[in-house]
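Trainee: the following comprises the amino acid sequence and a computationally predicted model.
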Amino acid sequence: MRDHIDGHRLLQQLQEWARELGFSQIGVADVDLSSAEPHLQRWLDNGFHGAMAYMSAHGLKRARPAELVPGTVRVITARMNYLPRDTSPAWRHIEWQRLDDPARATVSLYARGRDYHKVLRARLQALADRLADAVGPLGHRVFTDSAPVLEVELASRSGLGWRGKHTLVLDRDAGSMFFLGELFVDLPLPLTPPSEPHCGRCRACMDVCPTQAIVAPYLVDARRCIAYLTIENDGPIPTELRPLIGNRIYGCDDCQLVCPWNKFAQTATLPDFDARPALQDPMLLQLWAWDEAQFLKATEGSPIRRIGYQRWQRNLAVALGNALRAGAPAVVRQALMARRDEATPLVREHIDWALAQPEGAHDF
């Protein structure tokens, strides 16, 4: 049956099916990523992956799709917009205002709705099912930030965008506010051409990073990245970086907020990424008041659930300490002290740090 496949017509059908499933765009990449291996190896050798041991454990396998899934000859790449459907045209201004208010909590935009892993994985599988119906038995495997895959490399090679200096994928018509997913297949589909880069001399993302984690263009030291520190890192947050985290309690969007291309960012077509009321514009003290049962209920089906209650409290303690530095009222100090004795050693250490912060001179 495959001998009679019109590859270009099939690719057009795939693009139509993908749009019906909520994807913004798909592309097709080759599996030869050997030219990306030196950069990956240098990144690992420098220890920029921090405590993400799985990065070093898989090593260069990330750049070898055919080793990860034997028989793979093409990777279908996909992107899906995630800005909530009711996002204001002034959304970037609104986010900057939130970051400037030490009483508020800032959760990364992508994490305010449903867990993207669940959404993309199910819809990529549906795309694979349609493809199998069209061509017959199909060797395939679906990935969404869930295996040793060089997602940005594959996305940029297949035309979903180019790698920005912050290492995220950028598209001229959609900025960077989208998720990536992959479908490894044993079908020699026609390749889609890569995008031309359009960052030029701009270094806004590098300059705005609160912790200066973008150590060079296209190179991020995860050990300094607030997204890593508040999500992937399961230990103490380095004391010298805590004041720089501000009120960011889960992830960080600064490098995307400042990017000029995100004035073209598109909203999601799916309701899954609509912000949950509890995460739309929360106050730090509201979230700090949650016990573990409330945390688990509020984050059911959310990507936030994966960090667990202890890391959630750790992150909030840091943000509350920064609020004290900014002149928070006595109720913040009282709330921290009320939780201290029952806290785990990790959380208690961050509470003690917060309580030790000097009172700020600014109006809260």
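Mentor: In hand now; what should we look at? Numbers count the residues shown, from 1 in each chain.

Trainee: from here on, contacts and neighbour counts on C-alpha atoms
Mentor: Fine.

Trainee: from residue 223, how far off is residue 232?
Mentor: Note on residue 232: its distance to residue 223, by Cα to Cα, to the nearest Å, is 10 Å.

Trainee: looking at those two, which one has more neighbours?
Mentor: Taking neighbours as other Cα atoms under 10 Å, residue 232 and residue 223 compare with residue 223 leading, 21 against 18.

Trainee: the more buried one against residue 46, yeah?
Mentor: No - with contact defined as Cα atoms under 8 Å, residue 223 does not reach residue 46; the gap is 10.9 Å.

Trainee: so residue 179: helix, strand or coil?
Mentor: Assigned with DSSP: H, G, I helix; E, B strand; the rest coil, residue 179 falls in the strand class.

Trainee: put this beside the first:
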Amino acid sequence: MRRLVEARAHALGFDILRVARPDSVPDLPGRLSAWLGSGSHGEMVWMEERAEARAAPAGLWPEVRSVVMLGMSYAPETNPLDILGRRDRGAIAAYAQRRDYHEVMKGKLKELGGLLSAKSGRPVKVFVDTAPVMEKPLAEAAGLGWQGKHTVLVSRDFGNWLLLGAIYSAADLEPDTPEPEHCGTCRRCLDICPTAAFPDPFRLDARRCLSYLTIEHTGPIPAEFRAPMGNRVFGCDDCLAICPWNKFAEAAHEGRLAAREDLGAPALRELARLDEAAFRHFFANTPVKRTGRDRFLRNVLIAIGNSGDPALAAEAARCLDDPAPIVRGMAVWACGRLLGPEACAGLHARSGKDEADAHVREEWRAVLAASDGETPAS
């Protein structure tokens, strides 16, 4: 049965399959509790909800006897760090430059789970990153790889470019051997982080992580993180791209996960002009769509402010009248970076209106205070 299921998994496009016991990570509840207690999850309140179910597979489904973990490679064909030097272009995380992996993997997992259920005579449940499942610790316990110092799963065969899925089975399946950690003394992933988001090896403070800030964070990006964002408009691959284990990774071969060429280096000028309908059309069926147009343009305007290109100031100035306050606020910041305080004072005067949103008023105050020779608080 194992050979049959594994062969079908490979035929469906999965690159690796391993099995773990549901109780194979006994210290997980304590680790999760400590991480949540420190507030390192930021606004991701869903991490707190159903924490008991997240910390142990049996807490989610008492019938589970085996956890089948699967990985699908999405290794990029080019180095994700290369785009960071092209300041007039937006950097989108490698996984988001392609079709939403939830859509790609869910149907395949259901088919594979159906086969496992039919052959074992026991029920299954399948999950792809949308349920309270701790995929990375379970994948490590199953032997897919190990959680590196950047907390992402690292594989000796696929680097850290694996998308994970899980099948909970009520059948007793023979577990595989866990993969020991092979990071050694290397700390490249920690040292490259532009915002020092790792207080210690193997521990992430999401509140400082650019992936979290550009995707999950709902409000204005804190001022201290805007310059380090550079041109990253959705996610950040720095700690992944620098990992030396990637030298063994092969480019993704699942056809539906092929990267879109137009998402490899989109022009900031064009991204800044997306209205709601254009945003939804351009990013249809990709992970970027779920962040929403307003938060995405917030990120784009920060990238424009970091571009050092005065020619892009017109795009930022145009967004000063955007309906969304979060967009207007970052447009003010970008104009301040590219045009300087005196030109921004002229823009503010010509607007002839008092800003209703407190965040936008504060951004204007910071820019205008600089024009008076004051040191802005932000």
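Mentor: Cool, the structure landed. Source: prediction; values computed, not measured.

Trainee: need the TM-score between these chains.
Mentor: Aligned and superposed, the two chains score 0.90 in TM-score terms (TM-score structural alignment, normalised by the length of the first structure); 339 aligned residues with a Cα RMSD of 1.4 Å.

Trainee: just give me the match in the first structure for residue 286 of the second structure.
Mentor: Mapped onto the first structure by TM-score structural alignment, residue 286 of the second structure lines up with residue 302.

Trainee: and that match, what does it touch?
Mentor: By Cα atoms under 8 Å, 6 or more residues apart in numbering, the contact set of residue 302 of the first structure is 111-115.

Trainee: and with 10 Å instead?
Mentor: When contacts are counted by Cα atoms under 10 Å, 6 or more residues apart in numbering, residue 302 of the first structure touches 111-118, 273, 276, 296.

Trainee: if any of those residues are buried, put those into a ChimeraX selection.
Mentor: Command for ChimeraX that selects the buried part of these, burial taken from 16 or more other Cα atoms under 10 Å:
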select :111,112,113,114,115,116,117,273,276,296
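
Trainee: now, the contacts of residue 302 of the first structure that are in helices?
Mentor: 116-118, 296 (DSSP state H).

Trainee: report the contact partners of residue 222 of the first structure.
Mentor: Neighbouring residues of residue 222 of the first structure by Cα under 10 Å, 6+ apart: 43, 47-52, 213-215, 228-229, 232-233.

Trainee: what does residue 310 of the second structure give?
Mentor: Going by Cα under 10 Å, 6+ apart, residue 310 of the second structure touches 304, 335, 337-339.

Trainee: kindly report the same for residue 245 of the second structure.
Mentor: Residue 245 of the second structure is in contact with 154-160, 182-183, counting by Cα under 10 Å, 6+ apart.

Trainee: please report which of those has the highest neighbour count.
Mentor: Using other Cα under 10 Å as the neighbour criterion, residue 154 leads those with 29 neighbours.

Trainee: in the first structure, what stretch matches the helix or strand where that one lies?
Mentor: In this assignment (DSSP states H and E), residue 154 of the second structure forms part of strand 153-154. Counting by TM-score structural alignment, strand 153-154 of the second structure falls onto residues 169-170 of the first structure.

Trainee: contacts for the matching stretch, please.
Mentor: Here stretch 169-170 of the first structure has contacts from 79, 151-153, 155-156, 160-164, 175-180, 195, 197-199, 256, 259, 261-262, 265, using Cα under 10 Å, 6+ apart.

Trainee: so which of these belong to helices?
Mentor: 151-153, 155-156, 256.

Trainee: redo those as CSV? Include distance to residue 25 of the first structure and neighbour count.
Mentor: Formatted as CSV, those follow (distance: Cα to Cα, whole Å; neighbours: other Cα atoms under 10 Å):
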residue, distance to residue 25 of the first structure, neighbour count
151, 14, 22
152, 14, 21
153, 16, 19
155, 10, 29
156, 12, 25
256, 20, 21
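
Trainee: what sits against residue 118 of the first structure?
Mentor: Per Cα under 10 Å, 6+ apart, neighbours of residue 118 of the first structure: 144, 272, 301-303.

Trainee: repeat that for residue 150 of the first structure.
Mentor: Neighbour list for residue 150 of the first structure: 33, 36, 40, 60-65, 182 [criterion: Cα under 10 Å, 6+ apart].

Trainee: go again with 7 Å.
Mentor: The contact partners of residue 150 of the first structure, taken as Cα atoms under 7 Å, 6 or more residues apart in numbering, are 62-63.

Trainee: map it across to the second structure for me.
Mentor: When the second structure is aligned by TM-score structural alignment, residue 150 of the first structure is paired with residue 134.

Trainee: any chance you could map the strands in the first structure?
Mentor: 25-29, 74-81, 106-107, 140-143, 162-163, 169-170, 178-185, 214-216, 219-220, 248-250 (DSSP state E).

Trainee: for the third one, give me the average deviation versus the second structure.
Mentor: Right, strand 106-107 of the first structure. When the second structure is superposed, strand 106-107 of the first structure averages 0.3 Å from its matched positions, counting by mean Cα distance after the TM-score superposition for the first structure.

Trainee: whereabouts in the second structure does that strand align?
Mentor: Aligning strand 106-107 of the first structure against the second structure (TM-score structural alignment) gives residues 91-92.
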